[in-house]
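**Student:** my questions concern the predicted model and sequence given below.
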Amino acid sequence: MQSLYEIKKAGPRVVGRHVYGNLKGCRNVEALRDPSVLEDLLRKAGEEGNMTILDVKSWKIGEGVSAVAIVLESHITIHTWPEYRFATVDVYSCGAHTDPRRAFDYIVRALDPEEVTVGSVDRSLE
């Protein structure tokens, strides 16, 4: 008989995926300036990525905005510089049921940048 401590589950014990990027030449400049628009954008991106939104906050900093969505599975952040038509986006989620790339892509479509640089990291625990 096998002990419960000897039974290993297939796949990683913790599934963590991190998608981040720079959005250059954003055509939706007004969104980059508006905290309420960005808060709504983060909520919708979280829903798109099948994440559970717990809270969303934003702060006006100069011409830009920093906003964060705390999701049950981790976080989504955006920092904007409308004077340069530039934004940075960070989506990190834990759980195989989430799709951080889908959330990231939703934000990209809304801000309509001329150029996107994207990176991703697997932050799972095997």
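**Tutor:** Arrived safely. Numbering: from 1, shown residues only.
**Student:** going by C-alpha atoms from here, please, whenever you check contacts or count neighbours.
**Tutor:** OK.
**Student:** and the residue nearest in space to the middle of the chain, what does it touch?
**Tutor:** Against the mean C-alpha coordinate of the chain, by C-alpha atoms, centre = their mean, the closest residue is residue 91 at 2.3 Å. Residue 91 makes contact with 18, 19, 20, 75, 76, 77, 100, 101, 103, 104, according to C-alpha atoms under 8 Å, 6 or more residues apart in numbering.
**Student:** ok now the helix or strand containing the fourth one, how far from the chain's centre?
**Tutor:** Element membership for residue 75 (DSSP states H and E) is strand 74-81. Between the mean C-alpha point of strand 74-81 and the mean C-alpha point of its chain there is a distance of 7 Å (C-alpha atoms, centre = their mean, to the nearest Å).
**Student:** in addition, the following structure is provided for comparison:
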Amino acid sequence: MVRDGVRCAGAHLIVDVYGGERLDDIDHIDATLRRCVEVAGATLLHVHLHHFDENGGVSGVAVLAESHISIHSWPEHQYAALDIFMCGDTQPEACVEVLREAFSASNVAVSELLRGRGI
């Protein structure tokens, strides 16, 4: 993959969702991860999500042919942490707007790491 003129294995986005809603809704999170895969042009292999009883949070992963999208949510704090790592001909940044809209986030912070620089 070449991103911003840099050859790398893939782009890894660290995404923090603040002021989010529906972060305890496992079906909504499943649909949101699937929508992210679609808009990024990735290939979904499997989604596995776990709902925690004590706070209603959700933890899980969408496994992709191009790597993964993971989530861990703290609905009691209206916060979710996501990792979006993709290689190949994908657009991981397209997931950010899907997440912002799906969770009605007041703020979404994104950091990008280029993994395997120079390979």
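**Tutor:** That came in fine, so what should we check first? Treat the numbers as computed from the prediction; the structure is a model and nothing was measured.
**Student:** could I get the TM-score for this pair?
**Tutor:** TM-score of the superposed chains, computed with TM-score structural alignment, normalised by the length of the second structure, equals 0.85; 111 aligned residues with a C-alpha RMSD of 1.5 Å.
**Student:** could you look up the SS state of residue 54 of the second structure?
**Tutor:** Here residue 54 of the second structure is coil, with the state taken from DSSP: H, G, I helix; E, B strand; the rest coil.
**Student:** how far away is it from residue 89 of the second structure?
**Tutor:** 39 Å (C-alpha to C-alpha, to the nearest Å).
**Student:** give me the more crowded residue out of these two.
**Tutor:** residue 89 (13 against 6; other C-alpha atoms under 10 Å).
**Student:** what about the helices in the first structure?
**Tutor:** Ranges of helices within the first structure are 29-33, 35-48, 100-111, based on DSSP state H.
**Student:** just the buried positions in the first one, please.
**Tutor:** So the one you mean is helix 29-33 of the first structure. Residues of helix 29-33 of the first structure classed as buried by neighbour count (16 or more other C-alpha atoms under 10 Å): 29, 31, 32, 33.
**Student:** what is the neighbour count of the nearest residue to the second one once chain neighbours are set aside?
**Tutor:** Looking back up the chat, that one is residue 31 of the first structure. The shortest distance from residue 31 of the first structure to any non-neighbouring residue, by C-alpha to C-alpha, 6 or more residues apart in numbering, is to residue 37 (5.9 Å). Residues lying near residue 37 of the first structure (other C-alpha under 10 Å) number 12.
**Student:** what's residue 37 of the first structure aligned with over in the second structure?
**Tutor:** By TM-score structural alignment, residue 37 of the first structure lines up with residue 28 in the second structure.
**Student:** can you give me the distance of that match to residue 65 of the second structure?
**Tutor:** Residue 28 of the second structure sits 22 Å away from residue 65 of the second structure, taking C-alpha to C-alpha as the criterion.
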